[in-house]
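Asks: Turn this into a model:
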Amino acid sequence: MPLKEAHPFFSIITVCLNEPNLERTCESVVTQTCQDFEWLVIDGGSDEKALCIFEKYKKRMDYFISEKDNGVYHAMNKGILQSKGKYCNFMNAGDSFYMPDVLQKVAEFLKYYPEIDVLYGNTYIGAPRNSVVCPGRHKDLYEYFYRYTVGHQSSFIRRNCFLNYGMYDTNLIIASDYKYFLMLYKNGCIFKYFDNILAYIDNHGLSSDMKNINLMTQERRQIISEFYTSHEIACFEQKRRDFYKKCIYQKLRK
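Replies: Okay, here's the model as predicted:
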């Protein structure tokens, strides 16, 4: 087995706490055709069942810790602090890379466009939605961020961004990744869309839980008020109303 580079191209960070679909995540990481990555697992104190699954993959892990933390973003920050790769990806437990050649394709793309700070691609969302989210169809990313975000599972962030702009806001419970992407964009970081499905999300995570929808809405409103002017908010809201009116009109015509 060849010696790994001291500074791999990717840092794959996996956060976990008793995730039932953990093995799917692990398999999708270790079977990647591109192995120029380090794998850091930050477990929040899972039960014996999850720890036994991790034990099967310990040989491929570059860092593993299992201890109580203060939430998913605190755990993600712990992973960042241990990382050495050029780009970070957060493939948290339960989610997975869409195909075994995802890292190979992403590495080739990033080497062709070395100026990229954030590469983002498409995400397949599992049942009950069973649909693909393609953020690149929206030409104005700033306007897109007003309503949506890009999936951290399908994104690769230059590690220097965390050194230059800090890490995830642990005061937020659900929307800290949304805030971070928006903050990077507002600071002039270079975003580039990669038109491939990069990750599968099992749609049972924290932000997918119906009990957390109100909290997510509240956090997003707080973030929007921080990053968007009142004029921008009014403009985007008007566009939203116009869009819905158009959809209703087209339905009535049919």
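
Asks: From here on, just use CA atoms for contacts and neighbour counts.
Replies: OK.

Asks: hey, where'd the strands end up in the chain?
Replies: For the chain, strands defined by DSSP state E occupy the ranges 10-16, 37-43, 63-66, 87-90, 96-97, 118-125, 131-133, 155-158, 191-201.

Asks: Can you give the distance from the first one to the centre of its chain?
Replies: Spelled out, that is strand 10-16. 10 Å (Cα atoms, centre = their mean, to the nearest Å).

Asks: Just want to check the distance between the residue sitting nearest the centre point of the chain and I12.
Replies: Closest to where the C-alpha atoms of the chain average out (Cα atoms, centre = their mean) is H152, at 0.7 Å. From H152 across to I12, the span is 11 Å (Cα to Cα, to the nearest Å).

Asks: circling back to that earlier point, and F109, which of the strands of the chain is closest to it?
Replies: Evaluated with Cα to Cα, these place strand 191-201 nearest to F109, the distance being 8.0 Å.

Asks: before we move on, the earlier item: now the strands of the chain as CSV including mean neighbour count and distance to S225?
Replies: Converted to CSV, these look like this (neighbours: other Cα atoms under 10 Å; distance: least, Cα to Cα, whole Å):
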stretch, mean neighbour count, distance to S225
strand 10-16, 26, 29
strand 37-43, 25, 32
strand 63-66, 14, 36
strand 87-90, 24, 26
strand 96-97, 26, 33
strand 118-125, 23, 23
strand 131-133, 13, 25
strand 155-158, 24, 24
strand 191-201, 20, 22
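
Asks: Here is the second sequence; please produce its structure so I can put it next to the first one:
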Amino acid sequence: MKISVITIVYNDAKGIIKTLDSIYLQRQYVDEYIIIDGGSTDGTVDVINQSNVTPDVFITESDKGIYNAMNKGWRLASEGNHIIFVNSSDYLENNICKNLVESKIDRFDIVHGLARFIKNDEVLYVQGRDVKYLSVRMIEHPTCLVRKNVFIELNGFDELYKLSSDYDFMLRAKAAGFKFKFIEKIISNFDLGGASSNSILGAIETLKIKYKYNMLSKSSCAFRILQLRVTKLMKSIVK
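Replies: This next block holds a predicted model:
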């Protein structure tokens, strides 16, 4: 297996350090490293330029959101490589790239595993799901290594979604018959401070995606969205 690591970052000069450090420690097992910066103005670019990691591709320019940046990234990766997104503030598990490169699982289109979820530097839980649970909820996207041809055939992420396009992508990949492989190893460490982990928009998009693929009825989707909005309203009133 040849691995392409892609990092998406925007104004995260502090968080990008641990991401870069994790890549540096495993650089010999990373075939290529790509950084897509959204035009940071907080010193992030300086941190990257002064780090011990030399990316194969480093782009800094404005974008139209995280999935627009991720689409830029996978298009720059080498043919045949498995692509994993390790976005700013997230980091790879120690030695996982070595383990993956030396494994015999590169025949699978999408390899995924366990993620350690962290908030304020505290480990909250470790979680991972087999693809058979995809109809219930998203598998752990920060752990997914996706062969480039999957992105090409599916035309990448649908940028109409702002926070849950990875779920839409994986459902399309499964429907298209691509081969998934779940491994019971921690692959990535995920910072729960990210946008999709904190926004009601992500939950609403997920419900709409489930309706799109006939996993929810129209009435059930509408009711659950109403519940989310009422809950958010009640919390704002209590505050």
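
Asks: follow-up on the earlier one: mind putting the strands of the first structure into JSON lines with distance to E143 of the first structure?
Replies: Listed next are the strands of the first structure as JSON lines, based on distance: least, Cα to Cα, whole Å:
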{"stretch": "strand 10-16", "distance to E143 of the first structure": "29"}
{"stretch": "strand 37-43", "distance to E143 of the first structure": "33"}
{"stretch": "strand 63-66", "distance to E143 of the first structure": "38"}
{"stretch": "strand 87-90", "distance to E143 of the first structure": "24"}
{"stretch": "strand 96-97", "distance to E143 of the first structure": "27"}
{"stretch": "strand 118-125", "distance to E143 of the first structure": "16"}
{"stretch": "strand 131-133", "distance to E143 of the first structure": "16"}
{"stretch": "strand 155-158", "distance to E143 of the first structure": "18"}
{"stretch": "strand 191-201", "distance to E143 of the first structure": "14"}
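
Asks: To I224 of the first structure, which of the ones you listed lies closest?
Replies: strand 191-201 (19.2 Å).

Asks: okay, that closest one sits on what stretch of the second structure?
Replies: Strand 191-201 of the first structure lines up with residues 180-190 of the second structure when matched by TM-score structural alignment.

Asks: quick one: that stretch to the first structure mean distance?
Replies: Taken against the first structure, stretch 180-190 of the second structure registers an average deviation of 0.6 Å after superposition, with mean Cα distance after the TM-score superposition for the first structure.

Asks: Could you check how far that stretch is from the centre of its chain?
Replies: 12 Å.

Asks: Tell me which stretches of the stretch 151-254 of the first structure form helices.
Replies: For the stretch 151-254 of the first structure, the helices defined by DSSP state H, counting those that start in this stretch occupy 159-165, 176-186, 213-227, 230-253.

Asks: could I get those as JSON lines with mean neighbour count and distance to N89 of the first structure?
Replies: Below are these laid out as JSON lines (neighbours: other Cα under 10 Å; distance: least, Cα to Cα, whole Å):
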{"stretch": "helix 159-165", "mean neighbour count": "14", "distance to N89 of the first structure": "9"}
{"stretch": "helix 176-186", "mean neighbour count": "19", "distance to N89 of the first structure": "12"}
{"stretch": "helix 213-227", "mean neighbour count": "15", "distance to N89 of the first structure": "22"}
{"stretch": "helix 230-253", "mean neighbour count": "11", "distance to N89 of the first structure": "30"}
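
Asks: now those helices in JSON lines, with distance to F64 of the first structure?
Replies: JSON lines is the format used below for the helices of the stretch 151-254 of the first structure (distance: least, Cα to Cα, whole Å):
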{"stretch": "helix 159-165", "distance to F64 of the first structure": "19"}
{"stretch": "helix 176-186", "distance to F64 of the first structure": "22"}
{"stretch": "helix 213-227", "distance to F64 of the first structure": "29"}
{"stretch": "helix 230-253", "distance to F64 of the first structure": "43"}
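
Asks: circling back: which residues are in contact with each of H152 and I12 of the first structure?
Replies: Common neighbours of H152 of the first structure and I12 (criterion: Cα atoms under 8 Å, 6 or more residues apart in numbering): N89, F90, M91.

Asks: any idea how far the second one lies from L40 of the first structure?
Replies: The reference is to F90 of the first structure. From F90 of the first structure to L40 of the first structure the distance is 10 Å (Cα to Cα).

Asks: Counterpart of K2 of the second structure over in the first structure?
Replies: Applying TM-score structural alignment, one finds that K2 of the second structure aligns to F9 in the first structure.

Asks: is it true that its match touches G85?
Replies: Yes. Counting by Cα atoms under 8 Å, F9 of the first structure does reach G85; the two are 5.1 Å apart.
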